[in-house]
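Asker: Just to be clear, the model below is a prediction. Sequence and coordinates:
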Amino acid sequence: MQTEGRASLNDANADRRRRRQLGLFAAVAFVVLAVDIVTKIIAMSQLADREPIRLAGGLLTLLLVRNSGAAFGLAEGYTIILSLVALAVVVVVLRLSRTLRSTPWAIALGLLLGGAFGNLSDRIFREPGFLRGHVVDFLALPNWPVFNVADASICAAAALIIVLAMRGRRWDGTIEESGRRPDSDKPDTSARQAHEPPQTPGVAADEPALRKAE
């Protein structure tokens, strides 16, 4: 009975952790998507037909660019293919989120999903048409292609995913080298150990103690 109770408690704790990770994942994705959409709307209204605006001594430049390629202006002319790739990324991330048990992975996948959705929304809803729309870019650093918030989020996600992969941490909370879970996810056995009687040295746990000599 006690074993069943502890198992139920561990399952409940694991379920709460899973809900927290999913909540964090969704919150990060929503914030990235919202910031990306709002900043693009502002850029479209404030930077159209204007000279580039240099900030912080030229460290950051604001200028409006409509990009038919991937992040940082790469692969121009492959808009439909890039749109399908973005759709595939969204599907894969959503499937992975079903087994999400890691806080760092929740942040990484949230950044990736929000960034992918941000640029995908441009390709779907902006001119010249469905899955062919041009992405709005408006941020530029010295000697660096023009980008947007979604691009920056995708790059941050990629960097974090690389770090997690190098450390062997998987999205389901296991550690790749041994397939074990981190200590925080292990069942608590302290209560069981506290109620177990001490064992006599040299006597196996499942063997009866020797009777006293007559």
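Answerer: Sure thing, it's come through.
Asker: going forward, measure contacts and count neighbours with C-alpha atoms only.
Answerer: Fine.
Asker: which outside residues touch the longest strand anywhere in the chain?
Answerer: The strand of greatest length in the chain, counted in residues with DSSP state E as the criterion, is given as strand 60-67. With Cα atoms under 8 Å, 6 or more residues apart in numbering as the test, strand 60-67 has contacts from 43-44, 47-48, 50-55, 73, 76, 134-142, 146.
Asker: now for the longest helix anywhere in the chain, which elements pack on it?
Answerer: Ranked by residue count, the top helix of the chain under DSSP state H comes out as helix 2-46. Where contact means 3 or more Cα pairs under 8 Å, 6 or more residues apart in numbering; DSSP states H and E, helix 2-46 is packed against helix 103-125, strand 135-140, helix 149-166.
Asker: Turn the ones you listed into CSV, including distance to residue 193 and mean neighbour count.
Answerer: Compiled in CSV, the helices and strands packed on helix 2-46 are given as follows (distance: least, Cα to Cα, whole Å; neighbours: other Cα atoms under 10 Å):
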stretch, distance to residue 193, mean neighbour count
helix 103-125, 30, 25
strand 135-140, 59, 25
helix 149-166, 34, 18
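Asker: And the longest helix of the chain, how far out from the chain middle?
Answerer: Relative to the centre of its chain, helix 2-46 is centred 9 Å away, using Cα atoms, centre = their mean, to the nearest Å.
Asker: Stretch 66-86 now?
Answerer: Shown here is stretch 66-86, whose average C-alpha point lies 22 Å from the average C-alpha point of the whole chain (Cα atoms, centre = their mean).
Asker: ok, and here's another one to check against it:
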Amino acid sequence: MPTVFIAGVLTFLVDQITKYWVVHVLELDRLRDMPIWPPFLNFKMAWNYGINFGLFQGDTDTTRWILIGIALLISGVVLWWIRREPGGIWQKIAAGLLIGGAMGNVVDRLVYGAVADFLNMSCCGIDNPYAFNVADIAVFAGAVGMVIFTGEKKAA
């Protein structure tokens, strides 16, 4: 479990530090858009009241608390899963990524009322209108890793 905890805390800290930097230092919430390496990487501020791609958008307290509850429930299930079926180190790292990312977005919902998304990537003539954050990357990578590395034998 220490591996899960370390991966989760590091993921959470990187996510929260990047969000603090973008919102409070760069003031992206005021500027809205900042080209970094167009079109491949741009900072575009988006307050996400829903889930991925703005699904289930609802600027209400009920929606916010339901999404917080779902994130906490999923994190609890992941912890239960890896305690019940302990796998190798990569599964534990994946679990930490998923939980750390989920907790980063939970803190956003508690502090800001919405998730701070700011990373935008486009390529090859495709203009991507969506933004995401470090927590979103970690949740996705963690979920994929949990699937790939489940069943991996625990190191002796």
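Answerer: Received it, and whenever you're ready, just let me know what you need. Please read all numbers here as calculations on a predicted model, not as lab measurements.
Asker: before we move on, back to that, how about the helices and strands packed on helix 2-46 of the first structure in JSON lines, adding distance to residue 94 of the first structure?
Answerer: What follows is these, written out as JSON lines (distance: least, Cα to Cα, whole Å):
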{"stretch": "helix 103-125", "distance to residue 94 of the first structure": "8"}
{"stretch": "strand 135-140", "distance to residue 94 of the first structure": "23"}
{"stretch": "helix 149-166", "distance to residue 94 of the first structure": "15"}
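Asker: contacting residues around the residue nearest the centre of the first structure?
Answerer: Most central residue of the first structure, judged by C-alpha distance to the mean C-alpha position with Cα atoms, centre = their mean, is residue 109 at 1.7 Å. Counting by Cα under 8 Å, 6+ apart, residue 109 of the first structure touches 25, 29, 93, 97, 157.
Asker: The third one touches residue 114, doesn't it?
Answerer: Think residue 93 of the first structure. No - under the criterion of Cα atoms under 8 Å, residue 93 of the first structure makes no contact with residue 114, lying 10.4 Å away.
Asker: Regarding residue 50 of the second structure, what is its secondary structure?
Answerer: Using DSSP: H, G, I helix; E, B strand; the rest coil, the structure places residue 50 of the second structure in coil.
Asker: does the closest residue to it other than its chain neighbours sit in a helix or strand, and which one?
Answerer: Distances taken as Cα to Cα, 6 or more residues apart in numbering place residue 57 nearest to residue 50 of the second structure, at 4.1 Å, with adjacent residues excluded. Using DSSP states H and E, residue 57 of the second structure maps to neither a helix nor a strand.
Asker: gap between the residue opposite residue 57 of the second structure in the first structure once aligned and residue 70 of the first structure?
Answerer: The equivalent of residue 57 of the second structure in the first structure is residue 76 (alignment by TM-score structural alignment). In this structure, residue 76 of the first structure lies at 7 Å from residue 70 of the first structure, with Cα to Cα, to the nearest Å as the measure.
Asker: Repeat that for residue 49 of the first structure.
Answerer: As judged by Cα to Cα, residue 49 of the first structure and residue 70 of the first structure stand 23 Å apart.
Asker: between those two, who's got more neighbours?
Answerer: residue 70 (21 against 10; other Cα atoms under 10 Å).
Asker: residue in the first structure matching residue 83 of the second structure?
Answerer: Structural alignment (TM-score structural alignment) places residue 83 of the second structure against residue 98 in the first structure.
Asker: neighbours around the closest residue to residue 185 of the first structure other than its chain neighbours, how many?
Answerer: Setting aside the residues directly before and after it, residue 185 of the first structure is nearest to residue 14 in space (Cα to Cα, 6+ apart), at 7.4 Å. In terms of burial, residue 14 of the first structure registers 16 neighbours under the definition other Cα under 10 Å.
Asker: do the same with residue 16 of the first structure
Answerer: 12.
Asker: Over to residue 84 of the first structure?
Answerer: The number of residues packed near residue 84 of the first structure is 13, by other Cα under 10 Å.
Asker: Quick one: average offset of the helix or strand hosting it versus the second structure, please.
Answerer: Per DSSP H and E: residue 84 of the first structure is located in helix 79-96. Relative to the second structure, and after both are superposed, helix 79-96 of the first structure has an average distance of 1.7 Å to its aligned residues, where the measure is mean Cα distance after the TM-score superposition for the first structure.
Asker: Who are the packing partners of that helix?
Answerer: Here helix 79-96 of the first structure is seen to pack against helix 103-125 when contacts are counted using 3+ Cα pairs under 8 Å, 6+ apart.
Asker: Quick one: work out the angle between the helix it packs on and strand 60-67.
Answerer: Note on geometry: by axes from the mean of the first three to the mean of the last three Cα atoms, to 10 degrees, helix 103-125 of the first structure and strand 60-67 are set 50 degrees apart in direction.
Asker: so helix 103-125 of the first structure versus strand 135-140, what angle?
Answerer: 120 degrees.
Asker: what's the average distance of helix 103-125 of the first structure to the second structure?
Answerer: If you overlay the two and look at helix 103-125 of the first structure, the average distance to its match in the second structure is 0.8 Å (mean Cα distance after the TM-score superposition for the first structure).
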